[in-house]
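Student: My questions concern the predicted model and sequence given below.
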Amino acid sequence: MSTTLGSLRRLVLAPSLEEVAFRARGFPGASSEHAARLEAVPQSVVCGFEWGIDSRDGWEVERRLGFVNPALRGFAHEGAVMAFTIRDVVGRGTRVRDLLTGSGADHLFVAYIGIGFAMARLPRGLWRKVVPDLSGSPYHPVVSWLAVDGYGFDLAYFHTRTWVDEQRVPAPYPWQGRADYFPRAVDQGIGRALWFIHGARCAEVAAAVRRFAPARRADLWSGVGLAATFAGGGTPAELAALTGAAGEHRAELALGAVFAAKARIHAGFVPEHSTIAVDAFTGGTPQAAVELVDATAGGLDESGPVPPYETWRSRIRAHFSGARRGTPT
């Protein structure tokens, strides 16, 4: 059941389904043959947000999320978590924690992205409150960097001229005490957004990455790999060509793919397009990707100069860099 206050919040904060469509945003990928399929992703986020911002209790939201097509259910969770984060931070409550320790636990990875969407609508002074205590999860707080990734995606998707065309670099923020890594995690989200902005047209996505400064391209490519694998789009031949276009950053493309496979398997549903992309980018299966993610997750040093999240990523990256050189992995 919705509330009057919730309806007002929805009217103020939620874009319409049309507003997130590629043509309405002026994206070059609006005419892509993959556009309709990809537009269902942000539209699912909007639906989840509307349910989360307008509801009286979490049970109703969870029921609604359960009716969403499994291929899109994670994206609807992103929207619901975005709404719950805003409500928890601005008001009071434990909505996000309750969802992610309950029925939404399987969607933990993408849920962090929803927190990042909320960050894009909250002042930085409130960011310290956005991540709930999920200490019972083996992935918390290491993968909470995906919230910064989500923040970067939101910036690029809704403010494309500034963050993609003009390539603005975000001001550092001490996320997990590592302010210097913050812009890199934002770039990972911008890379994901490029996949949508260009409608999964692989040649155009590759050209868009190359327009950024060389130092930013590795993180952008990992974002592209994650988006292509999790959201879909692109034929097997096109995805194979994208691997070639990534050149020296093929390992980053594979890195994004294996994290996407981990998120899909964790949620209990792996669509065909994810299997195809994992094969194109890594030469393996989603299950093999997950085994690699899990095998490289141990012994992460939380006190070192590098965030444990990036240490984890670097181990996966090294696996694929070694495989390209023909060394044992």
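Tutor: Done, it's in.
Student: alpha carbons only for contacts and neighbour counts from here, please
Tutor: OK.
Student: quick one: buried residues of stretch 55-63?
Tutor: 55, 56, 58, 61, 62 (16 or more other Cα atoms under 10 Å).
Student: Can you name the residues in contact with that stretch?
Tutor: With contacts defined as Cα atoms under 8 Å, 6 or more residues apart in numbering, stretch 55-63 is touched by 1, 2, 3, 6, 51, 52, 80, 95, 99, 103, 104.
Student: how about the third one, what does it touch?
Tutor: With Cα under 8 Å, 6+ apart as the criterion, the residues that contact residue 3 are 54, 55, 56.
Student: Show me which of the residues you listed is closest to residue 245.
Tutor: residue 54 (44.0 Å; Cα to Cα).
Student: Included below, for side-by-side comparison, is a second structure:
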Amino acid sequence: MSTAFGALRRRLLTPPISETTMKVRGFHVKNTESKKRLEQVGETFLQGYAFAVEAGSSAEAEELLETVPRDFRGFAYEGAAMGAVIHDALPGHGGRLAGLLSGRGRYHDYMIHVGIGWAMARLPRPLWPDIRTTDPLLRWLALDGFGFHQAYFKTSAYVRDPSPPAPFRWNGGHNHYTANAIDQGIGRALWFVGGTDPDTVAGLIRSYSEPRHADLWAGAGLACAYAGGATEQELALFARQAGEHRWALAQGAAFAAEARVRAGLVSEHTHLASRVVCGVSVEQASRMCNGLRPSVASRNALPAYENWRRDISARLASESTLRKGADQ
């Protein structure tokens, strides 16, 4: 049960909900429906964060997280991961993140690793968690979360006037790849900054230097399939606008499909995005991600995580070519 100290932690540590509104953030508003959805995502994230910092234990936080509506529950676990890391960084505290990952949170491991990155963006480096204790592949999603946070809260510097990424070092491995993983998170944030409007989001991506586009499109693909907010026609347009990065976009959407299947939270918009963007069903996309998941060892200079992403992109492109050949 939450204690008075837990309630105080929540009041002191939880950011105000107003910080997630489209008006405060200055994000593009496509329509009332998409605005409401994106703001609910932000509100749910902070709700999960508050559960993690206020609860008396990981188990109690988990019980609260399981009450969140299914379509948004993954965002609550993402927020809870950030809250758990912040909680563990307090003097005399610890074990909240480990408890989250060992409980039902293990089914939300994609989102929890992203949430770790949110906390890294807020904490001084000496208080960062030891990322080496997390999943060797999914830990790269922490940098995705870091990039999302920066683009979401420091939009002027990371989106409206994008500059080359600064060197970023961590102890998770392959420091030459960190900028790529951060860009994947920035791309995911662009789906929010652009208000789920395919033209606006595509325009934002094109404002970055070309070598960054593939990672940005992949992040946007994950967001369009996990967060939703676009119609079938809009998703089809978005896929066409990706051009040569069409299958990077699809890889991101496949990750979203796998994350929702693993958590048992598949939504209609994920079914739609998987079909339109990936060209396969949610179940097929999930099996593809699992079937291609590599061992920790890398087969070249790239991290195994990037090889995994490239293999998924290649398989989706190949499946599309086979289908077109069969239809002719």
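Tutor: All right, it came through fine. Note that the structure is predicted; figures quoted are calculated from it, not measured.
Student: Need the TM-score between these chains.
Tutor: Here the TM-score for the pair of chains, by TM-score structural alignment, normalised by the length of structure 2, is 0.92; 322 aligned residues with a Cα RMSD of 2.0 Å.
Student: picking that back up, among the contacts of stretch 55-63 of structure 1, which ones are buried?
Tutor: If we count by 16+ other Cα under 10 Å, the contacts of stretch 55-63 of structure 1 have these buried: 6, 51, 52, 80, 95, 99, 104.
Student: Just flag the most distant two among the residues you listed.
Tutor: Checking these with Cα to Cα, the most distant pair is 6 and 104, at 21.4 Å.
Student: Which residues are in contact with residue 292 of structure 1?
Tutor: Going by Cα under 8 Å, 6+ apart, the list of residues near residue 292 of structure 1 reads 258, 316.
Student: Let me know how buried residue 74 of structure 1 is, in neighbour terms.
Tutor: Counted with other Cα atoms under 10 Å, residues neighbouring residue 74 of structure 1 total 30.
Student: Now it: which helix or strand?
Tutor: For residue 74 of structure 1, the host element (DSSP states H and E) is helix 70-90.
Student: Against which helices or strands is that helix packed?
Tutor: helix 35-54, helix 58-66, helix 95-100, helix 108-119 (3 or more Cα pairs under 8 Å, 6 or more residues apart in numbering; DSSP states H and E).
Student: Repeat the analysis, applying 6 Å as the threshold.
Tutor: helix 35-54, helix 95-100, helix 108-119 (3 or more Cα pairs under 6 Å, 6 or more residues apart in numbering; DSSP states H and E).
Student: Matching residue 243 of structure 2 against structure 1, which residue comes up?
Tutor: For residue 243 of structure 2, the aligned residue in structure 1 is residue 247 (criterion: TM-score structural alignment).
Student: Give the burial count for that match, as a bare number.
Tutor: Neighbour tally, residue 247 of structure 1, other Cα under 10 Å: 10.
Student: Distance check, it against residue 216 of structure 1.
Tutor: Taken as Cα to Cα, to the nearest Å, the spacing of residue 247 of structure 1 relative to residue 216 of structure 1 amounts to 15 Å.
Student: Residue 124 of structure 2: neighbouring residues, count only.
Tutor: There are 10 residues near residue 124 of structure 2, going by other Cα under 10 Å.
Student: how close does it get to residue 89 of structure 2?
Tutor: Counting by Cα to Cα, the gap from residue 124 of structure 2 to residue 89 of structure 2 is 10 Å.
Student: cool, residue 257 of structure 2 as well?
Tutor: 32 Å.
Student: before we move on, what about residue 75 of structure 2?
Tutor: In terms of Cα to Cα, residue 75 of structure 2 sits 22 Å off from residue 89 of structure 2.
Student: Pick out whichever of the two has more residues nearby.
Tutor: Neighbour count, other Cα under 10 Å: between residue 75 of structure 2 and residue 89, residue 75 has more, with 30 against 19.
Student: you'd agree the more buried one is up against residue 47?
Tutor: No: if you go by Cα atoms under 6 Å, residue 75 of structure 2 and residue 47 don't touch, sitting 9.1 Å apart.
Student: No more questions from me, cheers.
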